[in-house]
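Engineer: got a predicted structure plus its sequence, pasted below:
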Amino acid sequence: MSLDAIFRPRTVAVVGASKREGTLGHKVMNNLIRMGFEGILYPVNPRTDVIQGYKCYPSVSAIPDELDLAILIVPKEVIHEVVDECGQKGVKALIVISAGFREIGGEGIKREERLLEQIHRYGMRMVGPNCMGVFNTAPDVRLDATFSPARPHQGNIGFISQSGALGVVILELANHLQLGISLFASMGNKADISDNDLLEYYFADSHTDLILMYLENLADPRRFLEIARKATRKKPVIVVKAGKTAAGARAASSHTGALADSEVAINTLLHQCGVIRVPTIEEMFTLGMAFANQPLPKSNRVAVLTNAGGPGILATDALIGNGLKMAKLSEETRQRLRQILPEEASVHNPVDMISTADHEHYRQGLEILLEDENVDA
């Protein structure tokens, strides 16, 4: 089943919508309205008639229209009743923001197992539970089904986060760095829709050119390997995988109910499928900025252009150490560089233009290097 009912819904019910500022039900409704959702909104709350100018319905079954998506922001004690009502109504997909499931252990595990049984019985798909929601900035959708205070700009980066709190950080950082976002999803406990489902959907999405992920565990490593191998041939995939230490893995388990993965196995798997693993959110954004604004190189032959010998040597060591190759410059390229550079400059790779180089030398040098068929980047 496609995830379009989640990312491209035409009708959305917000179950637990609220007039009271500061509540999740108010924040989600406000974000949907603020974003300018192109579909139809149906707030659901039996204790009021109007919320933020929209007619409010006492229940999902009272809504006259068919529903693609229902966002559930209700107490865990009534979740099963609400899910049954959604299933009987024919709702195609759910975003369950409510918490109190596998992440708390004990009864929470049983509650999540029953929730999963319900959505399977009705043929629905579900993001969550214990999640922050999703959004899609495409102009014909404009869906912000989250409670995040950050307002994303339209762009070409798809984000997948297993943590709601880090999801908020990711969105705020993206805004601060003026990076545009196409799709975002906070998976929470990923009881149904997992990182694999989202990676596959993002790969197929024409508005997404780069995929960034924060993961605490992999739902199905073999399927991830299969999907990621296809995805990374066309789109860069950058992952922050948490829980590297035993203590971190235990913390991940108590956070979203994630099961620990073997660190060695994870590193091997990510390397095999071409996924770039980074240790921090900051480094993920550093690489993300480069990939979002630069075309992918054809291969791994790199030229270094510098105005000092030391940085050129350090860059060479870093490139070789990361499996890249120093490009062998053609004779024509070296002759062209010689024409614009002082006699003391080195026209071999790394190209050292010496300290007298100015912005015009850099401009001309870059143009010459990028025109060399032996240089990929």
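Structural biologist: Perfect, thanks for sending it.
Engineer: going by C-alpha atoms from here, please, whenever you check contacts or count neighbours.
Structural biologist: Noted.
Engineer: now the helix or strand G312 falls within: buried residues?
Structural biologist: Using DSSP states H and E, G312 sits in helix 309-321. For helix 309-321, the neighbour count (16 or more other CA atoms under 10 Å) marks 309, 312, 315-316, 319 as buried.
Engineer: want to compare, so here's the second one:
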Amino acid sequence: MSVRNLKKLFRPQSVAIIGASNAPGTVGAIAMRNLLQGGFKGPIMPVNPKYQAIQGVLAYKDVNDLPLVPDLAVVCVPPAELSGVIDRLGARGCPAAVVVTTGLDLLPSADGQTSLTQDLMATAQRHDLRLLGPSSLGVMVPGIGLNASFAPHAALPGRIAFVSQSGAMCAAVLDWAAPKGIGFSHFISLGAGLDTNFGDILDYLGSDPDTRAILLYIESIDERRNFMSAARAAARNKPVLAIKAGRNADGARAARSHTGQMAGSDLVYDAAMRRAGMLRVYDIEELFAAVETLSVVSRPKGERLAILTNGGGIGVMAVDDLYDLGGSLAELSEETLGKLDTVLPAGWSYSNPVDIIGDAPGTRYADALSVLVQAREIDSILVMHTPVSVASSTEIAEKVIALARQHKRSNITTCWVGDQLVSSARKAFHAAGIPTFDTPRQAVQAFMHTVEYRRNQELLMETPLSLPTEFTPNTVIARMVVETALSQGRTVLSEPEAKAILNAYGIPTVETHIARTPEDCRAIAEEMGGPLALKILSPDLTHKSDRGGVQLNIETPEECFQAAEQMTRRLRAALPDVRLEGFTVQRMERRPGAHELIVGVATDPIFGPVILFGQGGTAVEVIGDRAVALPPLNMALGAELISRTRVYKLLQGYRAHAPADMEAICLTLIQVAQMIVDIPEIIELDINPLFADENGVVALDARMAIRKTSLTSGADRMAIRPYPRELEEDFTMKGGRTCLLRPIRPEDEPNHHILVSRLTPEDIRFRFFGLVQELPHSQMARLTQIDYDREMAFIATDTDANGQQETLGVVRAVTDPDNEETEFSIVVRSDLKGSGLARQMMKKMIRYCRDRGTHTMVGQVLKDNGRMLHFVESLGFRRVKTIDHDVVEVALDLQGSLPF
């Protein structure tokens, strides 16, 4: 992750065009023309030894002849010349370059040992020169007149940023947006993304004040953790929307299990975007329609839609589309129905959709809408109109606009169906900032964009529940099982081995024993007693039931012996080459009414491990009820994953069936997620079926695929860094009280509120530079739901007199994307000053930041907070400057010697 030199790339004061040309139709000529016509105010310096002037501007023979060092270079030279040009630019001190040159991978470098791409990157890194491209269409920042591209059209100014891996898509979007008057704050073609990728751009645009929304066209992701971290950070500040093109079937072809088929699937991109708080769309028109809606319509508090229409047909179409897209129609209260009945003529629909009859004039629309905007059971309103000869479409639109302004409601969307007769009404809506759409489906889809965006944003802000049961996995046993199998050259664990690992992580399993022969089966059955289940034990059979390898409801030892004999004969006859290692004899788990679920793990080629949940059983592929999520998980994320399946409704209970134990199911998901953090060798896992009912869960069958790895922790292969448990430590304060120092977790939010509430007014002023009564949930969620890959907060916790966990203090460090500087803050409960806790927490944070390679730690302290200034100076900080007369900035060289 890095925003190094991106300001120079997107806000240069001067631009050089290397390879500029007068030859019509060449890239160099088009790039020069675009830059001149864009209105850029700084120096424009063409470089080409063939010309004295290019398009009327004095040209220079070489980079070394430039009169000043350009902030940005646009490079349009042949591949063989590229590294030399970048080398000379870097030697001059140029900080950024857009490389439009293509075909680098087709030619070797000068030494013949590396590719031109590798040579180019090495040269740029040597000079700390930031590259956009190669194979980039260029970059446009219309607000400053910068058109450093060879695009056929210029972008209009606006507040939307568009970032694309495809130059062709850039050209298409420009052509589509121009006649519609859609403008951009930034228009960026990543090209090959050799040095600058989506994560870097998101970091920059996420804090850009001129960008209201960010749109992405994605073909592939390379640095998954950088992308996820940057996307989550940007999505907290503004809408981030994406089109993902292309689907990878390689993972599915190579899969050996139900869950493995998810690897490389489009479902994983869906899960990643949802987890990042982004909104995924599927075409250009939907992309910009979603932006219009999200930027104008406030995020609804709920998902209940009311439809107001003068045409029953279009109202019914809208309802059909709403249900197709997973939406909810508001159920109108008796109070609302009564109010509508007083303002509407006889014959109106008396339900939602509110059909106010085809001849409805503007006043009738306004009367009905004034009731709906005040109804507490309604979250958003779709106003629809089909033109009729007895009413003016424009006059009705004006009434709707006036009422929306009067009530200051921004959750109104409109759909005026037609063309010429409604064109002026649509223009009025556009001018008023009210989203309007041509068809019922477009309008409903726009509403669902706000719903989906709201759901994704809530995942970023939701405080998860604590675990219903604290579990401490027996990682020693789990690792021993895996290492034994790998030492024997095996990549698939037997069912008993897989269940042993599940047991080590606290996941209930049925009693299972291994029998090598039919006689062993009889002996085990005598010890266990019926009813039993018998299964073939073979590393070559994934779906045992399909081959007659499962026998249920065995009551006697003799039945068990006979079933084993028959299975052996069938298998030898049908599949003579299959390895038969014996049988498993299991306790029959009879749970009438229990749901058969599947929980699994797959390793995605882009995002690493993913968790699957859905309806299980032998027909799992046919049913196709599944959802995936990126680990790590907590109770809230586990519940959200479950809610995206069809079986979720059954789990909630129906008729005589009691609700399943949702906490037990969520805990199983968390335990599986922790398993892949602790054991990086696990690449696939199926628990199918997992029985679930009101009494909890139990795993009946399990399959696990493993492989050797050099990783010591599964966290290194995950797209989102999990909770770093290894950073926990105990500390004994002066006076003997012991507390736990650990990284903060999302579920710490309630205790964080209590910590702030117990601070003295002076401590609050010193920490927040002002009087703060209470931090809102959105801010507190941001403080507790941190990205461990980019920031860190350590808290001190202990139990109070009532045995409840409490937070005693917190130290926080937020690091810039380049890992150059981190800013700290610390607060300890007022009654614990002098206990040594604050010093220990600061020392822990300093060591942590130093170990991850951060250069400098800084902090801001009120000038009259003498105690804090003395405290940090004793840790090696020095005062570096004064801000606004009353704030002192202190700094510590983390890579230098420390006084402790």
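Structural biologist: Looks like it arrived, so ask away. Nothing here was measured: the structure is a model prediction, and the numbers come from that model.
Engineer: circling back: distance from the helix holding G312 of the first structure to the second structure after superposition?
Structural biologist: In the superposition with the second structure, the average deviation recorded for helix 309-321 of the first structure is 3.8 Å (mean CA distance after the TM-score superposition for the first structure).
Engineer: tell me the helix or strand right after that helix.
Structural biologist: Next helix or strand after helix 309-321 of the first structure toward the C-terminus (DSSP H and E): strand 325-326.
Engineer: rewinding a little: which other residues reach the helix holding G312 of the first structure?
Structural biologist: Helix 309-321 of the first structure is contacted from outside by 302, 304-306, 325-326, 350-352, 354, using CA atoms under 8 Å, 6 or more residues apart in numbering.
Engineer: please compute how far it lies from its chain's middle.
Structural biologist: Mean C-alpha position of helix 309-321 of the first structure versus that of the full chain (CA atoms, centre = their mean, to the nearest Å) differs by 31 Å.
Engineer: ok, D209 of the first structure touching I157?
Structural biologist: Yes: between D209 of the first structure and I157 there is a contact at 6.2 Å, judged by CA atoms under 8 Å.
Engineer: common neighbours of these two, please.
Structural biologist: Common contacts of D209 of the first structure and I157 (CA under 8 Å, 6+ apart): A292.
Engineer: more neighbours, those two?
Structural biologist: Neighbours were counted for D209 of the first structure and for I157 using other CA atoms under 10 Å; I157 has more, 23 against 20.
Engineer: got the contact list for that one?
Structural biologist: Counting by CA under 8 Å, 6+ apart, I157 of the first structure makes contact with 179-183, 208-212, 292.
Engineer: excluding chain neighbours, what is closest to the residue in the second structure that it lines up against?
Structural biologist: When the second structure is aligned by TM-score structural alignment, I157 of the first structure is paired with I160. Nearest-residue entry for I160 of the second structure: F184, 4.6 Å, with adjacent residues in sequence omitted and distances by CA to CA, 6 or more residues apart in numbering.
Engineer: what's the counterpart of the one you found in the first structure?
Structural biologist: Aligned by TM-score structural alignment, F184 of the second structure pairs with I181 of the first structure.
Engineer: any figure for the gap between its match and Y42 of the first structure?
Structural biologist: 26 Å (CA to CA, to the nearest Å).
Engineer: do G309 of the first structure as well
Structural biologist: From G309 of the first structure over to Y42 of the first structure the distance is 64 Å, taken as CA to CA.
Engineer: can you tell me the SS state at the most centrally placed residue in the first structure?
Structural biologist: By CA atoms, centre = their mean, the first structure has its centre lying nearest to F159, at 1.1 Å. Secondary structure, DSSP: H, G, I helix; E, B strand; the rest coil: F159 of the first structure is strand.
Engineer: how about stretch 46-62 of the second structure, aligned to which bit of the first structure?
Structural biologist: Counting by TM-score structural alignment, stretch 46-62 of the second structure corresponds to 43-59 in the first structure.
Engineer: and H176 of the first structure, how many neighbours?
Structural biologist: Using other CA under 10 Å, H176 of the first structure has 10 neighbouring residues.
Engineer: how about the helices in the stretch 251-400 of the second structure?
Structural biologist: If DSSP state H, counting those that start in this stretch is used as the criterion, the helices of the stretch 251-400 of the second structure fall at 266-275, 284-296, 312-324, 334-343, 362-372, 393-407.
Engineer: now the angle between helix 393-407 and the helix or strand just after the longest one, please.
Structural biologist: So that's helix 393-407 of the second structure. Going down the chain from helix 393-407 of the second structure, the next helix or strand is strand 412-416, by DSSP H and E. Interaxial angle, strand 412-416 of the second structure versus helix 393-407 (axes from the mean of the first three to the mean of the last three CA atoms, to 10 degrees): 180 degrees.
Engineer: list the ones among the contacts of I157 of the first structure that the second structure also has?
Structural biologist: Mapping the contacts of I157 of the first structure onto the second structure (both residues aligned by TM-score structural alignment, their matches' CA atoms under 8 Å) leaves 180-183, 208-212 still in contact.
Engineer: those residues in helices, which ones?
Structural biologist: Taking DSSP state H, every one of those sits outside helices.
Engineer: with distance to H361 of the first structure as added columns, please give those residues in CSV.
Structural biologist: Shown next, in CSV, are these (distance: CA to CA, whole Å):
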residue, distance to H361 of the first structure
G180, 32
I181, 35
S182, 37
L183, 40
T208, 35
D209, 32
L210, 32
I211, 35
L212, 35
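Engineer: before we move on, the earlier item: farthest pair within the contacts of helix 309-321 of the first structure?
Structural biologist: Pairwise distances across the contacts of helix 309-321 of the first structure peak at 22.9 Å for K325 and I354 (criterion: CA to CA).
Engineer: how about E85 of the first structure, what's its partner in the second structure?
Structural biologist: For E85 of the first structure, the aligned residue in the second structure is R88 (criterion: TM-score structural alignment).
Engineer: do the same with N267 of the first structure
Structural biologist: In the second structure, the residue matched to N267 of the first structure (TM-score structural alignment) is D270.
Engineer: how about its match, nearest residue that isn't a chain neighbour?
Structural biologist: R280 (7.3 Å).
Engineer: picking that back up, nearest to G16 of the first structure among the kept ones among the contacts of I157 of the first structure?
Structural biologist: For those, the nearest to G16 of the first structure is L183 (24.1 Å; CA to CA).
Engineer: isn't the closest one right next to T137, touching?
Structural biologist: Yes: with contacts counted by CA under 8 Å, L183 of the first structure reaches T137, the gap being 6.6 Å.
Engineer: neighbour count winner among these two?
Structural biologist: A direct count of neighbours by other CA under 10 Å for L183 of the first structure and T137 places L183 higher, at 28 against 24.
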